[in-house]
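Peer 1: what follows is a protein structure lacking sequence information:
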């Protein structure tokens, strides 16, 4: 395996993130594009986009914004279907957390789709929402982890 995690630095890399998210969220999960693409989808200091490359090809992505309490808010975590086995999700999350630490964050918050709650628990996150909530028509739970 030749995996590489990069922090997105240019529009071509950002477009690769969008292509993965389009495939996973818009096409596969039917999330409306106007919900999926938002004001954080740009290259600036307020957002850190991360891309996982396998043999130079983009296969997974996620981003970090700042949550209201100063924690890293991990969002838009997406892995292409052909790469959902073999530890790619774990590699991506490790890279996102490393990026968060490098930007000075000491805690991460994320809203996990309910079917992925166990995955995040195995990575050390714990659920803090009392009940699932709807986000883009998909049930989610809020989770947290100290970095």
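Peer 2: Good, I have the coordinates. No experiment lies behind these values; they were computed from the predicted model shown.

Peer 1: contacts and neighbour counts: CA atoms only from here.
Peer 2: Will do.

Peer 1: residue 33 versus residue 146, what's the distance?
Peer 2: Distance from residue 146 to residue 33, counting by Cα to Cα, to the nearest Å: 32 Å.

Peer 1: adding another structure so you can compare the two:
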């Protein structure tokens, strides 16, 4: 795997956000046929965006974290460009999210995993909840959580 850098932003006027949006549109709208009006939602302004860049500063993957008032971080919009999958980019992105969440005293992370990706998330410490499988944008999902140490570093 090439060296990656992770950039984080909350600004919807930043190049990092624009890169996150471009990856999401490529993966979700074009590849998975999620309607474009469902991809950009009311959480855009509340989210923290993480983008993985290679050594040539090409954006390869993204994920966003939406905090709630109970110390739970909702991990959303995890996407890696097709040519960059299976190179550890998702693992690095989710590691950055977990580090951020622990430093900010989140108690756990929650995500809605596409069913095919459940084994990937399980390797990173996420566990299935009791919530039954559901459809989101016509894609099968399961809810997963990852408890955090909740220590401020």
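Peer 2: In hand now; what should we look at? Just so it is clear, the model here is predicted, and its values are computed rather than measured.

Peer 1: gap between the residue of structure 1 most remote from its centre and residue 70 of structure 1?
Peer 2: No residue in structure 1 sits farther from the centre than residue 130, which is 22.2 Å out by Cα atoms, centre = their mean. With distances taken as Cα to Cα, residue 130 of structure 1 is found 22 Å from residue 70 of structure 1.

Peer 1: circling back to that earlier point, so how far is residue 140 of structure 1 from the residue farthest from the centre of structure 1?
Peer 2: Using Cα to Cα, one gets 11 Å for the distance from residue 130 of structure 1 to residue 140 of structure 1.

Peer 1: now residue 120 of structure 1
Peer 2: As defined by Cα to Cα, residue 120 of structure 1 lies at a distance of 12 Å from residue 140 of structure 1.

Peer 1: what is in contact with these two at once?
Peer 2: By the contact definition Cα atoms under 8 Å, 6 or more residues apart in numbering, residue 120 of structure 1 and residue 140 are jointly contacted by residue 112.

Peer 1: surely residue 127 of structure 2 is in contact with residue 145?
Peer 2: Yes: here residue 127 of structure 2 reaches residue 145: they are 5.4 Å apart, a contact under Cα atoms under 8 Å.

Peer 1: so for these two, which sits in the more crowded spot?
Peer 2: Between residue 127 of structure 2 and residue 145, counting by other Cα atoms under 10 Å, residue 145 is the more crowded of the two (21 against 18).

Peer 1: mind listing what's buried in the longest helix out of those in structure 2?
Peer 2: The residue-count maximum for a helix in structure 2 (DSSP state H) belongs to helix 89-103. Neighbour counts over helix 89-103 of structure 2 (16 or more other Cα atoms under 10 Å) mark 89-90, 92-94, 96-98, 100-102 as buried.
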